[in-house]
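J.: make a model of this:
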Amino acid sequence: MTIAITCGEPAGIGPEIAVKAFSALRGELPVLWIGDPRHLPNGTDFVVVDDPTGPIPTDRFPVLAQNYGPAPRPGVADPALAHGVIAAIETGSQLALRGVIDGICTAPIHKAALVKGAGFPYPGHTEFLAALGGVDQVVMMLACDALRVVPVTIHIAITDVPRRLTPELLAQTLRITHAGLQRDFGLAEPRIAVAGLNPHAGEEGLMGHEEIDMIRPVLDELRGEGLNLIGPLPADTMFHAGARRGYDVAVCMYHDQALIPIKTLDFAGGVNVTLGLPFIRTSPDHGTAFDIAGKGMADPSSMIAALRMAAQMAAARKV
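T.: You can find the predicted model right below:
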């Protein structure tokens, strides 16, 4: 089994945590880094892999080499590198679609540099990967040992959430989450807890009507399809240890409702998973960390967790 690591933003911590993760996982999980070897930390003992369909070396850091042009300055995003960053994601996705590798783990990108340097038309990694995979909708899940969460709406203003939170979006998110937990995590009947939008899940209409008018009807419809759904639940009582034992994933209505609890429980070890793709994709749950890039300080814990989770998901798909 081999998981490819796409380079991400070369001026960030992506290359450093990839090398550190390789060292930590040496002998446990073969990886293949896709990027420009000139962007690796000084002194990295790497070997160029000419044919990714053949055996992948495990004694030295294996690199599927690409030429991005200029060398990066740690901590300073260079739009001139944008086409290379995008090409690495495309290469990894194509290898995964062809079955040459078992999944991809994407290092963080810097979207502003991609837009400026290459006119990148996507809001982020997830939407680009959906396009590469030929699917209309995917779901972002954040996962650690203690919790899995899915936000229905993601990077939008709080004032826009009620308008964007449609029955169609909620139903599709729940269906993709259900199918993803079955296919990628081996859960035959996943238990899905669903948060309300309002405090106390609206308290029977005293604090909002979205639960009555929209969320409950969607849950009732999908229960008829066989989904095991719990809720809508008050979000403030969903995440203590006892409550978490009652479900496999929490589906939340907006970004912070989902991400605050998981980042509180495991800030360093959270993994970003894309459900609904035709290939496995995970990512560390952090950004480029320009402030510490090139200083040897980056913590590879989330990258290690993301690689391990990609391998576990790939194994579940093969069962």
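
J.: please make it C-alpha for all contacts and neighbour counts, starting now.
T.: Fine.

J.: for the spatially most central residue of the chain, which three-state class applies?
T.: Centroid-nearest residue in the chain: Asn272, 2.6 Å away (criterion: CA atoms, centre = their mean). Secondary structure for Asn272, judged by DSSP: H, G, I helix; E, B strand; the rest coil, is strand.

J.: need the contact list for it.
T.: Applying CA atoms under 8 Å, 6 or more residues apart in numbering, we find Asn272 in contact with 140-143, 282-285, 306.

J.: of all those residues, which two lie farthest apart?
T.: The two members of the contacts of Asn272 with the most space between them (CA to CA) are Met140 and Ala306, at 13.8 Å.

J.: between those two, which one's more packed in?
T.: Here Met140 and Ala306 are compared on neighbour count by other CA atoms under 10 Å; more neighbours surround Ala306, at 29 against 20.

J.: pull out the buried residues from the helix or strand in which that one is found.
T.: Taking DSSP states H and E as the criterion, Ala306 maps to helix 301-318. Residues of helix 301-318 classed as buried: 301-311, 313-314, 316-317 (neighbour count, 16 or more other CA atoms under 10 Å).

J.: I'd like the structure of this one too, to check against the first:
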Amino acid sequence: MTIAPLALSAGDPAGIGPEIIAKAWTALRWEGPPFMVVGDARSLAAAGSGVRVRTVTGPAEAMDLFPTALPVLDVPLLSPVIAGQASSTHAAQIIRCIETGAGLALSGSVSGLVTAPIAKAPLYEAGFAFPGHTEFLAELTAGAPCEGLRGPVMMLAAGNLRATLVTIHKALNDVSAALSVEAIVTAGMVTHQALKRDFGIAHPRLALAALNPHAGEGGALGREEIEIIEPAARVLRDLGVEVMGPAPADTLFHAEARARYDAVLCMYHDQALIPVKMLDFWGGVNVSLGLPIVRTSPDHGTGFDIAGRGLARADSLIAAIRMAAQIAARRAA
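T.: This is a model prediction of the structure:
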């Protein structure tokens, strides 16, 4: 099935984004999936180790050009880029790239959006009011029709592990207060629907991770399992979702356990991120579920410490591009 190219927002130009984008294009230029970068053409050309960069006016031109040059919808920066040095002077253009990519995806001009890494601190200095990409994209797409329950729910995928988050960017001290039956049920239903629609799993099996050690030890080590997570599991089962748990998190991620479910709902950020990165540190993908657009990203940050040195690996970005194209094709079908 031929679908529109993907849009790829360039992320922070002082990080490894330009380098891994160039490497991803080199790896995918002949086999695809094709993509169009939304970003500063000059910084992409400077980071590309001889990669030919061509500015384009839109996705149709990018599709034809993709095998021969990296197509860029140019969003020029207003000040020079110093590799490894984040600057709030680039914030407006970084935000504009994300907004443009989301708008193209909402219009159907592109089949989905892949986002290169951003650094939050320089964006906050410029007045950015969102914890991260996921929450910002939820706001940008809030008025658009969305099939099924609306997210966002963050999923991390690596190998045969898919882990979704009930809470996302919360301090560990605030996680318990942020948990509720409603939040877990919503995350579970969004995950259930996405596994069917976006991943082609006819009868999804979910696992619920406990919050506390030993799943709370009958209340001796915490009552969240008794008062929140177990009731949420019952509601999900009543809604027709196959659910196991809550189970102690230390028994959920080995190979035999992963064979028993299609996705695991984790209660907080590192409960999901640590096993995903242990399983495939270089190739993990971040997927936003429950949005009206397809959105993926590499599962790593801006890499300021190695930016501009030619050391960054593009594995995760390549995996994110391929996964976005696969999800887009399933939705189109």
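
J.: TM between them?
T.: Put the two chains on top of each other and the TM-score (TM-score structural alignment, normalised by the length of the first structure) is 0.96; 318 aligned residues with a CA RMSD of 1.3 Å.

J.: on that earlier part again, whereabouts in the second structure does the helix holding Ala306 of the first structure align?
T.: The aligned range for helix 301-318 of the first structure in the second structure is 315-332, by TM-score structural alignment.

J.: buried set for stretch 27-35 of the first structure?
T.: 30-35.

J.: which residues does that stretch contact?
T.: Contacts of stretch 27-35 of the first structure (CA under 8 Å, 6+ apart): 1-7, 18, 22, 56-58, 61-68, 84-85, 88, 91-92, 308, 311.

J.: re earlier: and which of the buried residues of helix 301-318 of the first structure is nearest to Pro41 of the first structure?
T.: The shortest gap between Pro41 of the first structure and any of those belongs to Met303, at 16.2 Å (CA to CA).

J.: which residue ranges of the stretch 201-319 of the first structure form helices?
T.: 210, 216-223, 241-244, 255-265, 301-318 (DSSP state H, counting those that start in this stretch).

J.: can I get those in TSV including distance to Ile158 of the first structure?
T.: Formatted as TSV, the helices of the stretch 201-319 of the first structure follow (distance: least, CA to CA, whole Å):
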stretch	distance to Ile158 of the first structure
helix 210	15
helix 216-223	21
helix 241-244	25
helix 255-265	9
helix 301-318	28
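
J.: out of those, nearest to Ala113 of the first structure?
T.: helix 301-318 (22.1 Å).

J.: what's the neighbour count on Ala171 of the second structure?
T.: Ala171 of the second structure: 10 neighbours (other CA under 10 Å).

J.: what about the alignment partner in the first structure of it, distance to Asp256 of the first structure?
T.: Under the alignment (TM-score structural alignment), Ala171 of the second structure maps onto Ala157 of the first structure. Distance, Ala157 of the first structure to Asp256 of the first structure, by CA to CA, to the nearest Å: 11 Å.

J.: kindly report the same for Gly69 of the first structure.
T.: In terms of CA to CA, Gly69 of the first structure sits 38 Å off from Asp256 of the first structure.

J.: more neighbours, those two?
T.: The neighbour comparison of Gly69 of the first structure against Asp256 (other CA under 10 Å) goes to Asp256, with 16 against 12.

J.: what does the more buried one align to in the second structure?
T.: Matched to the second structure by TM-score structural alignment, Asp256 of the first structure sits across from Asp270.

J.: what's the answer for Ile212 of the first structure, then?
T.: Per TM-score structural alignment, Ile212 of the first structure is aligned with Ile226.

J.: what do you get for Ile280 of the first structure?
T.: Ile280 of the first structure maps onto Val294 in the second structure, by TM-score structural alignment.

J.: excluding chain neighbours, give the residue nearest to its match in space.
T.: Nearest residue to Val294 of the second structure, sequence neighbours excluded (CA to CA, 6 or more residues apart in numbering): Gly112, at 4.5 Å.

J.: dump the residue contacts of the counterpart of the one you found in the first structure.
T.: Under the alignment (TM-score structural alignment), Gly112 of the second structure maps onto Gly103 of the first structure. Gly103 of the first structure sits next to 2-4, 96, 279-281, 310-311, 314 when contact means CA under 8 Å, 6+ apart.

J.: distance to Pro52 of the first structure added to those, as JSON lines?
T.: Output for the contacts of Gly103 of the first structure, formatted as JSON lines (distance: CA to CA, whole Å):
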{"residue": "Thr2", "distance to Pro52 of the first structure": "10"}
{"residue": "Ile3", "distance to Pro52 of the first structure": "11"}
{"residue": "Ala4", "distance to Pro52 of the first structure": "10"}
{"residue": "Ala96", "distance to Pro52 of the first structure": "11"}
{"residue": "Phe279", "distance to Pro52 of the first structure": "17"}
{"residue": "Ile280", "distance to Pro52 of the first structure": "17"}
{"residue": "Arg281", "distance to Pro52 of the first structure": "18"}
{"residue": "Ala310", "distance to Pro52 of the first structure": "18"}
{"residue": "Ala311", "distance to Pro52 of the first structure": "17"}
{"residue": "Ala314", "distance to Pro52 of the first structure": "18"}
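
J.: who does the helix or strand Val175 of the second structure falls within touch, helix- and strand-wise?
T.: If you go by DSSP H and E, Val175 of the second structure is part of helix 175-178. Judged by 3 or more CA pairs under 8 Å, 6 or more residues apart in numbering; DSSP states H and E, helix 175-178 of the second structure has no packing partners among the helices and strands.

J.: how far off centre is that helix?
T.: Offset of helix 175-178 of the second structure from its chain centre (CA atoms, centre = their mean, to the nearest Å): 23 Å.

J.: trace Glu217 of the second structure over to the first structure, please.
T.: In the first structure, Glu217 of the second structure lands on Glu203 (TM-score structural alignment).

J.: cool, and Lys23 of the second structure?
T.: Checking TM-score structural alignment: Lys23 of the second structure goes with Lys20.

J.: burial measure for that match, as a count.
T.: Neighbours around Lys20 of the first structure, by other CA under 10 Å: 20.

J.: that one contacts Pro300, doesn't it?
T.: Yes: counting by CA atoms under 8 Å, Lys20 of the first structure does reach Pro300; the two are 6.2 Å apart.

J.: ok, back up a step: the helices of the stretch 201-319 of the first structure: which one's closest to Glu189 of the first structure?
T.: Between the helices of the stretch 201-319 of the first structure, helix 216-223 lies closest to Glu189 of the first structure; by CA to CA that is 12.1 Å.

J.: sweet, I'm off.
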